[in-house]
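> Just to be clear, the model below is a prediction. Sequence and coordinates:
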Amino acid sequence: MTEPAIRDAASLILLRRTPRGAAVLMGMRGQSAAFMPSKYVFPGGAVDPGDGRTPLARPLAEPHRRRLLVEPSGAASPGAIAAAGLRELAEETGLLIGRPAAGTEAPAPFAEAGLWPDAGTLTYLFRAITPPGRPRRFDAHFFVADAASLVGDPDDFGRACDELSHLHWVALDEARRLDLPFITEVVLAELSALAAAAAPDEALPVPASVPFFDNRGPSPRFVQID
């Protein structure tokens, strides 16, 4: 059996912080989904060809852009990967992270709101390549953004598509009780450590490095991207 090609993908983790605690936005994939059916996941998906042409209100900050260039699997640029995460968030939840801009070059949800996606709010947190033997394989890049960067009501999912069901904010210390893919559990542990490193009214810190589970070769490999 021929292994499927590895595609670049992006997931966008929204973190909502208050003095009472932190929460993360998650939804459940459909039972008939080809990849991770019935599992709770973060909004995300594969990079599309158009993501590389998406205008960004602000680019990814450093060192996040530089870290995305380490050992790439495909040809997607850091800007395309970030744009994919912002687009998938908009499509799957109806929530937007953007800044006012003229023109219609942005994906439909942003253009309709008069916005361009804003990658300047994103923190690169984690990377993992799907192991062999799966029906689909992704080089998945996980970003986190503070819910305070959203434009509009963080509880309004009225414009979400039907790809994720049961969209809701989950207390960060309870999220690992959901039915999760293994890699999502690992990402939540990294997210918890990052959230604990700053008060709710402080900006999220830049991680010292990005954990990378590399499954491209004959044996799994774990490294830290500095």
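Yep, that arrived. In this text the structure is predicted, and so the values were computed from the model without any measurement.
> use CA for all of it now, contacts and neighbours both
Will do.
> Contacts for the longest strand anywhere in the chain, please.
In terms of residue count, the longest strand belonging to the chain (DSSP state E) is strand 6-18. The contact list for strand 6-18, computed with CA atoms under 8 Å, 6 or more residues apart in numbering, reads 22-25, 42-47, 73-74, 76, 81-82, 84-86, 88-89, 129, 136-148, 200.
> How far does that strand sit from its chain's centre?
With CA atoms, centre = their mean, to the nearest Å as the basis, strand 6-18 stands 2 Å off its chain's centre.
> Name the residues of it that come out as buried.
Buried residues in strand 6-18, counted by 16 or more other CA atoms under 10 Å: I6, R7, D8, A9, A10, S11, L12, I13, L14, L15, R16, R17.
> ok, which stretches of this protein are strands?
Counting by DSSP E, the strands of the chain are 6-18, 21-29, 40-41, 44-46, 98-100, 115-117, 123-129, 137-146, 164-171, 210-214, 221-225.
> returning to that earlier point: now do the longest strand of the chain against strand 21-29, angle only.
140 degrees (axes from the mean of the first three to the mean of the last three CA atoms, to 10 degrees).
> want to try a markdown table for the buried residues of strand 6-18, with distance to P107 as columns?
Output for these, formatted as a markdown table (distance: CA to CA, whole Å):
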| residue | distance to P107 |
| --- | --- |
| I6 | 24 |
| R7 | 20 |
| D8 | 19 |
| A9 | 17 |
| A10 | 16 |
| S11 | 17 |
| L12 | 16 |
| I13 | 19 |
| L14 | 20 |
| L15 | 23 |
| R16 | 25 |
| R17 | 28 |
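> what's the distance between Y40 and A196?
23 Å (CA to CA, to the nearest Å).
> neighbour count winner among the two?
Each of Y40 and A196 has its neighbours counted (other CA atoms under 10 Å); Y40 has more, 23 against 13.
> need the contact list for the more buried one.
Counting by CA under 8 Å, 6+ apart, Y40 has contacts M26, G27, M28, R29, L178, D179, L180, P181.
> Below is structure B, check it against A:
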Amino acid sequence: MTVDKTAVRNAATVILLRDRETDPKILMGQRGATAAFMPNKFVFPGGAVDAGDANIPLAEPMPKICRDRLCEDADPSLAHPLGVACIRELWEETGLVLGKPGTWQIDPPDDWQSYAATGHVPSANALQFVFRAITPPGRPRRFDARFFLLDAGEVSSNLDDFSSACDELSHLQWISLPQARKFDLPFITEVVLAEVAGRVNDARPPANVPFFKNGAEESLFLRLKGRTSDPANE
């Protein structure tokens, strides 16, 4: 199948936060020099949603408040595959497992075989939707990226063992929040880091989710509050 390189692809990014109460650190890696999108930049684990992500069962979905906000100004059916994409990309790029011990309800697809072999079923309950941004026009790749904050204590594997990771990200490392800005970061990553720094001492979902909506005709900064069935809250 040929991928339309000009299309805006849905994507999921995981901001893994460790030691938030003592010395907060985040997990980042460096993209390759020949990558078409953000070469050499230090980024969070993440990537585009695959067509098959919609068919992967979750032991637990994302919290309702996150799903509601993901559905605002978006296709409601995307909430599930975005959660799955987070877990898949985290496993592929870092070798870390987010899931619950259990047996799969289906035969795991080829790209999930190694994950399933760990004895876990993917679970999105610990993911917290905190940021959304669409890549501005004119870039070689464009993504509608959703950023999810994840407390490292929710990971089911050794936080320092990246031996099962693919080679898409090099120099995987835990970086203290104050040090992170000294790395070669994409602009949007710097913005997200500022948002994360403001949430270190508060594990609750944010009051709303910032959304950089970059379109062909205009760029908007919005706040996603989530859909509600209560007219009094609309």
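Happy to help now that I have it. Please read all numbers here as calculations on a predicted model, not as lab measurements.
> Buried subset of the contacts of Y40 of structure 1 as a PyMOL selection?
In PyMOL syntax, the buried subset of the contacts of Y40 of structure 1 is picked out as below (16+ other CA under 10 Å):
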select buried, resi 26+27+28+29+180
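> can I get the contacts of Y40 of structure 1 in CSV with distance to M36 of structure 1?
Shown next, in CSV, are these (distance: CA to CA, whole Å):
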residue, distance to M36 of structure 1
M26, 14
G27, 12
M28, 9
R29, 7
L178, 14
D179, 11
L180, 9
P181, 7
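> Please name the nearest non-neighbouring residue to the equivalent of S192 of structure 1 over in structure 2.
Matched by TM-score structural alignment, S192 of structure 1 corresponds to A197 in structure 2. Spatially, and ignoring its direct neighbours in sequence, A197 of structure 2 is nearest to L177 (7.1 Å; CA to CA, 6 or more residues apart in numbering).
> circling back to that earlier point, now the match of S192 of structure 1: how far from Q179 of structure 2?
In terms of CA to CA, A197 of structure 2 sits 12 Å off from Q179 of structure 2.
> quick one, which of the two is more surrounded?
Just comparing A197 of structure 2 and Q179: by other CA under 10 Å the higher neighbour count belongs to A197, 13 against 9.
> For the biggest helix by length in structure 2, give me the average deviation versus structure 1.
In structure 2, with assignment by DSSP state H, the single longest helix is helix 79-94. After superposition onto structure 1, helix 79-94 of structure 2 lies on average 0.5 Å away from the residues it aligns with, using mean CA distance after the TM-score superposition for structure 1.
> centre of the chain versus that helix, how much separation?
Relative to the mean C-alpha coordinate of its chain, helix 79-94 of structure 2 is positioned 7 Å out (CA atoms, centre = their mean).
> And stretch 199-210 of structure 2, by the same measure?
Relative to its chain's centre, stretch 199-210 of structure 2 lies at 15 Å (CA atoms, centre = their mean).
> residues of it that come out buried?
R199, V200, P205, P206, N208, V209, P210.
> The fourth one is in contact with V130, isn't it?
Yes: P206 of structure 2 sits in contact with V130 when judged by CA atoms under 8 Å, with a separation of 6.8 Å.
> what is in contact with these two at once?
By CA under 8 Å, 6+ apart, no residue touches both P206 of structure 2 and V130.
> A33 of structure 1 corresponds to which position in structure 2?
That one, A33 of structure 1, aligns with A35 by TM-score structural alignment.
> how much space is there between that match and R141 of structure 2?
For A35 of structure 2, the distance to R141 of structure 2 (CA to CA) stands at 11 Å.
> Mind checking which of those two has more residues around it?
Ranked by neighbour count (other CA under 10 Å), A35 of structure 2 and R141 place R141 first, with 17 against 11.
> Identify the residues contacting that one.
By CA under 8 Å, 6+ apart, the neighbours of R141 of structure 2 are K5, T6, A7, V8, A36, F37, T135.
> nearest spatial neighbour of D226 of structure 1, skipping sequence neighbours?
Nearest one to D226 of structure 1, counting by CA to CA, 6+ apart, is S209 at 4.6 Å.
> Trace G114 of structure 1 over to structure 2, please.
Match for G114 of structure 1 (TM-score structural alignment): G119.
> Surely its match is in contact with P101?
Yes: the pair G119 of structure 2 / P101 is scored as a contact, 5.7 Å apart, by CA under 8 Å.
> Relative to R181 of structure 2, how far out is the corresponding residue of structure 2 for I225 of structure 1?
Under the alignment (TM-score structural alignment), I225 of structure 1 pairs with L224 of structure 2. L224 of structure 2 is 26 Å from R181 of structure 2, where distance means CA to CA.
> what about the two, which has more around it?
Neighbour comparison, L224 of structure 2 and R181: the larger count goes to L224, with 20 against 14 (by other CA under 10 Å).
> In structure 1, what residue corresponds to Q179 of structure 2?
In structure 1, Q179 of structure 2 lands on E174 (TM-score structural alignment).
> ok, how many other residues are close to A113 of structure 1?
14.
> returning to what we had before: between the buried residues of stretch 199-210 of structure 2, which is nearest V191 of structure 2?
Nearest to V191 of structure 2 out of these is P210 (CA to CA; 10.2 Å).
> which ones are touching that closest one?
P210 of structure 2 is in contact with V130, F131, R132, F221, L222, R223, L224, counting by CA under 8 Å, 6+ apart.
> Quick check: the gap between the first one and A11 of structure 2.
If I follow you right, that is V130 of structure 2. Separation of V130 of structure 2 from A11 of structure 2 (CA to CA): 14 Å.
> hey, what's in contact with both of those two?
Contact criterion CA under 8 Å, 6+ apart; residues shared by V130 of structure 2 and A11: R146.
> any idea how far E93 of structure 2 is from the closest residue to P205 of structure 2 other than its chain neighbours?
Once flanking residues are discounted, P205 of structure 2 sits nearest to Q128: 6.6 Å by CA to CA, 6+ apart. Going from Q128 of structure 2 to E93 of structure 2 by CA to CA gives 20 Å.
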